[in-house]
Every structure is written in C-alpha cells, then in structure tokens.
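Chemist: turn this into a model:
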Amino acid sequence: MNKKLIAAILLPAALTLGGCATVSKEDLAEVRAIAEKAAADASEAKTMAADAGKEAAAAKTEAGEARAAADAANRKAEETETKIDRMFKKSMYK
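Modeler: As a prediction, this is how the structure comes out:
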C-alpha cells in the first residue's frame, strides 16, 4: 500500500483515540463518587446479610425446639394410645 494512504488513515484515528484518552478532573470525581456509593451500598448489603444470617440461625433454633416438643408430644400420645389399647383388651377378657 501507499505510505501516504496509510498515514491518511492512521493519523485521524490516532487523533480521535488521543482525544478520548484525556480524562478531566470532573470525570474522575464522578467516577470516584460512583465507586464510593457502590462501596457504601456493598457495606450496607453485607451488614443486612449478616443480620439475616443471625435471624435465620435463631429461626432454625426455634424450629428445632418446636420439633423436639412435637416429637415429645407424639411419643406421649403413642404411650397413651398403647395404655388405652391394653386397658381395652383387659376389659374384653373379663
């Protein structure tokens, strides 16, 4: 290819890219503000997740206690049913 043609294509492209590469202080301040807001939001989300984890652990403990109480009540009901069944069978033999 012709060197002049290559220069004619590359020079405007280089100038265009060079113009995009400059960043103003206002742009940096805006990016910094966005980053700080994102960091604050992430910190808040982390705190909320920790609180949710604590609540979930408490709910799991309560559910375990409720299950234990239900199991105890079920055992008691089965014992009572067995006693009633024995009493009924005894009364049938008399």
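
Chemist: CA only for contacts and neighbour counts going forward, please
Modeler: Noted.

Chemist: residue nearest the centroid of this structure?
Modeler: residue 49 (6.6 Å; Cα atoms, centre = their mean).

Chemist: which strand or helix spans that one?
Modeler: Using DSSP states H and E, residue 49 maps to helix 25-93.

Chemist: picking that back up, so how far is residue 41 from the residue nearest to the centre of the chain?
Modeler: Separation of residue 49 from residue 41 (Cα to Cα, to the nearest Å): 12 Å.

Chemist: to compare against the first, here's the next sequence to fold:
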Amino acid sequence: MKKLSYAVVLVAAVSLVGCASNSDLDKVRAMAQQAQTSADAAQRSATAAQVTADQAVAQSADALARAASAENTANETDAKVDRMFKKTMMK
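Modeler: A predicted model of the protein is given here:
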C-alpha cells in the first residue's frame, strides 16, 4: 500500500514537472522559431546583396572593356592624324 502511495505521489510530481517543462519547451520553441525566421531573413538579404554585387562586377567589366576599346580607337585616330600631318609636311 505504501508503495502504491509513493507511486501515486511520484506520478503526480512528474506530471506537474512535465507541465512546467512543456511550457518552458514551448517558449524555447518559440525563441528557436524566431531565431530561424531572423536567420532566413538575413540569408535572403545576403543573397540579394550577392546578386547586386555580381551585377556591379559585370557592369564594371563591361565599362573596362568599353574604355579599352575607346583607348584603342583614340590611339588609331592619333596615328592617322600623325600620318596625315607628316604627308602634309612632306609636300
């Protein structure tokens, strides 16, 4: 009989502790969910920033190629003008 009484008291105590633990567990789950939501938002922001950076790199490479082409055109034009000037001076 005493063992049964102890068992009932033990089950009641475990049940009460279990309820408190479930409440605490729910709080921890909510905090974890909030942290996951924040992490997901940070990941989306980082991905968007990476896309923007990739676009900037592509535009920079395009601008560099255009500048090199313009420099070549300017050098060719300068050489033509020099040749024309020399021909004029020889006459």
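
Chemist: got a TM-score for the pair?
Modeler: The pair, once superposed, lands on a TM-score of 0.68 when counted by TM-score structural alignment, normalised by the length of structure 2; 77 aligned residues with a Cα RMSD of 2.2 Å.

Chemist: ok so, going back, quick one: what's aligned to the residue nearest to the centre of structure 1 in structure 2?
Modeler: Aligned counterpart of residue 49 of structure 1 in structure 2: residue 32 (TM-score structural alignment).

Chemist: neighbours of residue 92 of structure 1, how many?
Modeler: Other residues near residue 92 of structure 1 number 8, with proximity taken as other Cα atoms under 10 Å.

Chemist: aligned to it, what sits in structure 2?
Modeler: So, by TM-score structural alignment, residue 92 of structure 1 is matched to residue 75.

Chemist: also residue 13 of structure 1?
Modeler: Checking TM-score structural alignment: residue 13 of structure 1 goes with nothing.

Chemist: next, count neighbours for residue 65 of structure 1.
Modeler: For residue 65 of structure 1, the count of nearby residues is 12 (other Cα under 10 Å).

Chemist: tell me the buried residues in the one helix or strand residue 7 of structure 1 maps to?
Modeler: Assigned by DSSP H and E, residue 7 of structure 1 falls within helix 3-21. Residues of helix 3-21 of structure 1 classed as buried by neighbour count (16 or more other Cα atoms under 10 Å): none.
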